[in-house]
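1. Only the shape, not the letters, is given here:
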C-alpha cells in the first residue's frame, strides 16, 4: 500500500486477456518449507490500477501510453474454485513463496538448490527483522 496526503491506495491488477500455456510450464514454490509445483494454466495479461483502499474505487488515470501492463503465469487455485489466478494473487506472502518458473523440459531445481534458497530466504527475513 502507498500512503499519500490524499488517500491510502492499493494496487489491483485487472486481467484483460488470457493465453493458454503449452503443456510443461510449471511454477515451483517453497511453501512452509516444502516444495510445491503448480502447472501453469496460461499467461494472464493484466493492467495495473490504483484503488482507494477505503472507497474501493479507481483513483489513478492512465497516461498517454496507457496503463502499466504485465504478463504473469496463471495457475488453477484449489482455494479459489479452481479459477485461474496470477501466481502472486490472493496469496498469504503476496507471491513471495514463488521460487522459479520452469519451461517445458526444464529440470526442477535440485535438493541442494532448494536448501540454498531456503537459507537465502531465512537470512533475508532475519536481516529484514533487524531493520
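-> Structure's in. What do you need? Keep in mind that this is a model prediction, so the values were computed, not measured.
2. from here on, contacts and neighbour counts on C-alpha atoms
-> Will do.
3. What is the burial count for residue 109?
-> Neighbourhood size, residue 109 [other C-alpha atoms under 10 Å]: 12.
4. same question, residue 131
-> 5.
5. likewise residue 119?
-> For residue 119, the neighbour count with other C-alpha under 10 Å is 12.
6. now it, what's its secondary structure?
-> When classified by DSSP: H, G, I helix; E, B strand; the rest coil, residue 119 comes out as helix.
7. Quickly note the distance from it to residue 8.
-> Distance, residue 119 to residue 8, using C-alpha to C-alpha, to the nearest Å: 35 Å.
8. Run through who's touching stretch 79-92.
-> For stretch 79-92, contacts defined as C-alpha atoms under 8 Å, 6 or more residues apart in numbering pick out 41, 44, 72, 73, 74, 75, 76, 77, 94, 95, 96, 98.
9. For residue 71, see how far away the residue nearest the centre of the chain is.
-> Closest residue to the average C-alpha location of the chain: residue 88 at 2.0 Å, with C-alpha atoms, centre = their mean. For residue 88, the distance to residue 71 equals 12 Å [C-alpha to C-alpha].
10. adding another structure so you can compare the two:
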C-alpha cells in the first residue's frame, strides 16, 4: 500500500540537537529544526526528522535516502564520532555505491 503522508504538526527540537552530515571530504552539522508529525489518508501517523530545504521550509530530512550526506541525528550531549567511526561509515558508503553500480551494470 502506498502512503501519501501530509504534515499535520511540527515539534521543535530543543537547542543543541543537530543532523550530522558526512561527505568524502568533510564532517559537518546542521541544526535540527524539529520533528514533523505526519498522517496518511487512512489515519496512520508517523514522526519524521525535519530538515530545512533550500527554500527555507521544514520538510522530512530523508536521512540515508536522497540526502546522501546526512548521517545521523545527535543530541546536545552526544560526542562527536571518532575518526575510526567516520572512516567505517565512509567505507560502508563506498561499498553500497559499488553494489548499486554493479546492480545497474548487470541490469543492462
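-> All right, it came through fine. Note that this is a predicted model, so its numbers are computed, not measured.
11. rewinding a little: looking at the contacts of stretch 79-92 of structure 1, which one is closest to residue 124 of structure 1?
-> Using C-alpha to C-alpha, residue 96 comes nearest to residue 124 of structure 1 of the contacts of stretch 79-92 of structure 1, at 11.9 Å.
12. Skipping its backbone neighbours, what lies nearest the closest one in space?
-> Distances taken as C-alpha to C-alpha, 6 or more residues apart in numbering place residue 88 nearest to residue 96 of structure 1, at 7.6 Å, with adjacent residues excluded.
13. just checking, what residue in structure 2 corresponds to the one you found?
-> In structure 2, residue 88 of structure 1 lines up with residue 62, judged by TM-score structural alignment.
14. Residue 127 of structure 1 now?
-> Match for residue 127 of structure 1 (TM-score structural alignment): residue 99.
15. again, but for residue 17 of structure 1
-> Looks like residue 17 of structure 1 aligns to residue 9 there (TM-score structural alignment).
16. so what corresponds to residue 83 of structure 2 in structure 1?
-> Alignment note (TM-score structural alignment): residue 83 of structure 2 maps to residue 111 of structure 1.
17. neighbours of that match, just the number please.
-> Residue 111 of structure 1 is flanked by 10 other residues according to other C-alpha under 10 Å.
18. same check, this time on residue 54 of structure 2
-> The number of residues near residue 54 of structure 2, taken as other C-alpha under 10 Å, comes to 7.
19. mind checking how far it is from residue 61 of structure 2?
-> For residue 54 of structure 2, the distance to residue 61 of structure 2 (C-alpha to C-alpha) stands at 12 Å.
20. what ranges do the strands span in structure 2?
-> For structure 2, the strands defined by DSSP state E cover 6-12, 18-22, 27-31, 34-39, 45-52, 58-60, 70-74.
21. Kindly reformat these as JSON lines and extend each row with mean neighbour count and distance to residue 107 of structure 2.
-> Below are the strands of structure 2 laid out as JSON lines (neighbours: other C-alpha atoms under 10 Å; distance: least, C-alpha to C-alpha, whole Å):
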{"stretch": "strand 6-12", "mean neighbour count": "13", "distance to residue 107 of structure 2": "35"}
{"stretch": "strand 18-22", "mean neighbour count": "20", "distance to residue 107 of structure 2": "30"}
{"stretch": "strand 27-31", "mean neighbour count": "15", "distance to residue 107 of structure 2": "34"}
{"stretch": "strand 34-39", "mean neighbour count": "20", "distance to residue 107 of structure 2": "36"}
{"stretch": "strand 45-52", "mean neighbour count": "18", "distance to residue 107 of structure 2": "33"}
{"stretch": "strand 58-60", "mean neighbour count": "18", "distance to residue 107 of structure 2": "31"}
{"stretch": "strand 70-74", "mean neighbour count": "17", "distance to residue 107 of structure 2": "28"}
